[in-house]
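could you look at this predicted model? Sequence included:
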Amino acid sequence: MNTGQLLRGATAFIAVLSLVSSTAKAKVDVSPKDYQVAESLQKVFESVAEKVKPAVVNISTVSEVRVSHPPIPPEFRDFFHEFGIPFPQFPNKFKTRALGSGFIVKVKDGWAYILTNNHVVANAKKIRVKLSDGSVYKAKVVGKDPKTDVALIKIKVGNKKVPVVELGDSNNIKVGEFVIAVGNPYGLNWTVTHGIVSAKGRHGLGLNPIEDFIQTDAAINPGNSGGPLCDIHGKVIGINSAIVREAQGLGFAVPINIAKKVMNDLLKYGKVIRGWLGVYIEDVSPDLAQKFNVKGGVLVTKVMPGSPAEKGGLKSGDIIVKYNGEDVKNVADLQLKVINTPPGRRVPVTIIRDGKTMVLNVKIGQMPGTENLATVDLMSKFGLSVQKLTPELRKRLGIPNWVKNGVIVTSVKPGSPAEDAGLREGDIIVEAGITPRSLKPVRKVDDLIKVIKQSGSSGVLLKVVRGEGVFYVVLKPEE
């Protein structure tokens, strides 16, 4: 290095030192008003945390996972036998434990009702709920809805006063609003994080069959699932549901308005009721819009035979641009509008057909296979499945003519309460009650479910027909 290079290096170093020195001496003027603004925002977050945290719960579950082992070649078994070594037995099931969050939304008749995610409790054999005061309770599933990833569970609190969250209106939130998430990430109980609403109406993520997510950058991690996403007033606007593991700062919450409908349906009907139109649809791309000479809407690609859409006059090739007077933005938007319409209601559907605008009056039906998830859950606890006794089943199974009504047992799980009670596949349950005097005819599955719900831990008395014989059993829930 020559003298010139040394001088240039020294000059540059002195310049950097001068810049650092001037920067260090720079003064930022902060007025008392600036501090007041920051303190006011801080107090808002503190207020929300104090208001919401007591109603947030920690949910721990125990699930049973079954595994299938490949067949063992005979030569391996012979090897162990030859040397007198017992052949190892591989377990075909094992237990897993998981953590999640939830929040108390209602207290009635000594029961506290808790909203959470379906995936938190979906396959759980045991569910325990820990409240903010440290008390722990066994929880029961009221109902589950995999389509929206929402579940409702309950705990028996008796006369104990427990805090309840206030539910907001997710339809009124704006992108950019502050939000606060509360939950138990990685088992770190009652963690509070904050961020903003990054986007609304996110769909097509492949997380749920029905998607209308709120996207947020509030920190959400495993264990947050089922916890509340709140606005700055402490009202719950969503249920924290999912994260994108490959990215930072991307969290998704189920809008509380969707969860409220699921909750209300489960409490009122024991299942989720959804409207049904009966069409296959796709978004109108710019190319399709040009070909069909439209500006938006969704394209009907197929109409299901016998569906409300067919009865209402919809045809393949129609462009649905309005539903019940509201513009149709895309496929997800129309799906949400339809499923939230009570079955039986007539709705004006505006379409464009061959360049002409038409309004059809369509009577919305009920979605086929609408999940009677509370029923499925109740029946699974006893280890049996049943279905209504139809004329076809009566003829195929040779059911005696004197058996007029009932539900037929279609399967019994080994080791279940149903098997312990002596029930078998093919049995006909004709009457059910809590006591002999309260026995009533079972004409459909809901009749049986109604009695099971009322029976509690005492079990339900069943009158059963098997072949030409009749007997009684007491079906008790698993301890």
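In hand now; what should we look at?

when you work out contacts or count neighbours from here on, use the C-alpha atoms and nothing else.
Noted.

which residue packs closest to the spatially most central residue of the chain, ignoring adjacent ones?
In the chain, the residue lying closest to the centroid (Cα atoms, centre = their mean) is Asp149, at 1.8 Å. Ranked by Cα to Cα, 6 or more residues apart in numbering and with sequence neighbours excluded, the top spatial neighbour of Asp149 is Asn118, at 4.6 Å.

pretty sure the one you found sits against Ala151.
Yes: the pair Asn118 / Ala151 is scored as a contact, 4.6 Å apart, by Cα atoms under 8 Å.

and here's the other structure:
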Amino acid sequence: SIVSIHFGSKKDSDFVGTGVVIDGKGHIVTIKRFLSDYNIWVETDKGEKLDAELLGVDSETGVAVIKVKESLKPVKFCNPKDLAPGDLLFIVGNSFGLKNGISISVFSGRRDDDDFLQLGNSVLPGNSGAGVFNSNGKLAGIVSFTLGTSIFYGAPEIKSLLKKEFRIRVSPKLEVSRGMDGPGVVLPQNRMMELANEIIKYGKIERGWLGVFIKEESGEIIVSDLVDDGPAEKYGIKKGDIIIKYNKKDVQDIQSFIKTVKETKPGRKVQIA
């Protein structure tokens, strides 16, 4: 299910964004933008106001996990890799204070540099952390950020689909609302769950670090400098070295190399050539 997230007094609070219930243990994932860890509470689609605790935040992606004591119905997941450009996606969030408001976009494709999913249009304000579902009502990911006009659809031709998969009645009148500039970017649910599970277990996300400064020249990744006493310096990497392989795999470009290093668990030994 989808919840709205607030902080402060339940009588006079600040609305922050949208959260997605990921299991039956009260864990909720959202994107922290202006989320305070002071007096967080959530409101369900039934109007229940529940106290919540902030478990942790990933500073890089903005993924945050909060927890309520009550058991809420979790969403069902789809495989984001099954999405094809042009597929309809349904963004379920709490924009403009509308509980479980639905806007529709299309899947544009995957971003090459970070594997995020890109929408064909922007998202409405208040939909940070909103669930992005496929046409079967299964979660593909959550709204992460906006790079636009968003449209809130109530067209008759999709009324039956929304009623069947999301159990939401939609006015037959088409309503149009402007969104934030730039297309919406979605964190895939599989990556979201990896981060969420680590936050639930450890309270934070730990990423790999080599202690090198690198640059790309003529397609080669070159070490331009080293951090004193960093892992790279300790194991003999020198300024001017060309990095060809990381853990026996060819290094393609700077972005993919940085991504691979960050995804390596701290303390793990790797081979660099």
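Yep, it's here. Quick caveat: nothing in here was measured; it's all calculated off a predicted structure.

picking up where we left off before, who are the contact partners of the residue nearest to Asp149 of the first structure?
Lys144, Asp145, Pro146, Asp149, Val150, Ala151 (Cα atoms under 8 Å, 6 or more residues apart in numbering).

translate it into the numbering of the second structure.
Residue pairing (TM-score structural alignment): Asn118 of the first structure is matched to Lys32 of the second structure.

onto which residues of the second structure does the lengthiest helix in the first structure map?
Identified as the longest helix of the first structure according to DSSP state H is helix 3-25. Under the alignment (TM-score structural alignment), helix 3-25 of the first structure falls on nothing in the second structure.

quick one: name whatever helix or strand follows that helix.
The element immediately downstream of helix 3-25 of the first structure (helix or strand, assigned by DSSP states H and E) is helix 32-52.

which other residues reach that following helix?
For helix 32-52 of the first structure, the surrounding residues in contact (Cα under 8 Å, 6+ apart) are Val165, Ile180, Val182, Val192, Cys230, Ile232, His233, Gly234.

map Ile180 of the first structure across to the second structure for me.
Looks like Ile180 of the first structure aligns to Phe90 there (TM-score structural alignment).

so that match makes contact with Ile104?
Yes: contact criterion Cα under 8 Å: Phe90 of the second structure and Ile104 qualify, at 4.8 Å.

look at the two and report which has more neighbours.
A count of neighbours by other Cα atoms under 10 Å puts Phe90 above the other of Phe90 of the second structure and Ile104, at 25 against 20.

how about the secondary structure of the more buried one?
strand (DSSP: H, G, I helix; E, B strand; the rest coil).

just to revisit the earlier point, distance of the match of Ile180 of the first structure from Gly137 of the second structure?
8 Å (Cα to Cα, to the nearest Å).

the counterpart of Thr18 of the second structure in the first structure: what secondary structure?
Structural alignment (TM-score structural alignment) places Thr18 of the second structure against Ser101 in the first structure. Of the three states, Ser101 of the first structure takes strand according to three-state DSSP.

which residues sit in contact with Ser101 of the first structure?
Contacts of Ser101 of the first structure (Cα under 8 Å, 6+ apart): Val56, Val57, Asn58, Ile59, Thr116, Gly183, Asn184, Gly223, Asn224, Ser225, Gly226, Gly227.

next one: Leu50 of the second structure
With Cα under 8 Å, 6+ apart, Leu50 of the second structure has these contacts: Trp41, Val42, Glu43, Val68, Glu70.

mark which of these are buried, thanks.
By neighbour count, with 16 or more other Cα atoms under 10 Å, the contacts of Leu50 of the second structure hold Trp41, Val42, Glu43, Val68 as buried.

including secondary structure and distance to Lys25 of the second structure, could the residues you listed go into JSON lines?
Below are these laid out as JSON lines (DSSP: H, G, I helix; E, B strand; the rest coil; distance: Cα to Cα, whole Å):
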{"residue": "Trp41", "secondary structure": "strand", "distance to Lys25 of the second structure": "16"}
{"residue": "Val42", "secondary structure": "strand", "distance to Lys25 of the second structure": "15"}
{"residue": "Glu43", "secondary structure": "strand", "distance to Lys25 of the second structure": "16"}
{"residue": "Val68", "secondary structure": "strand", "distance to Lys25 of the second structure": "8"}
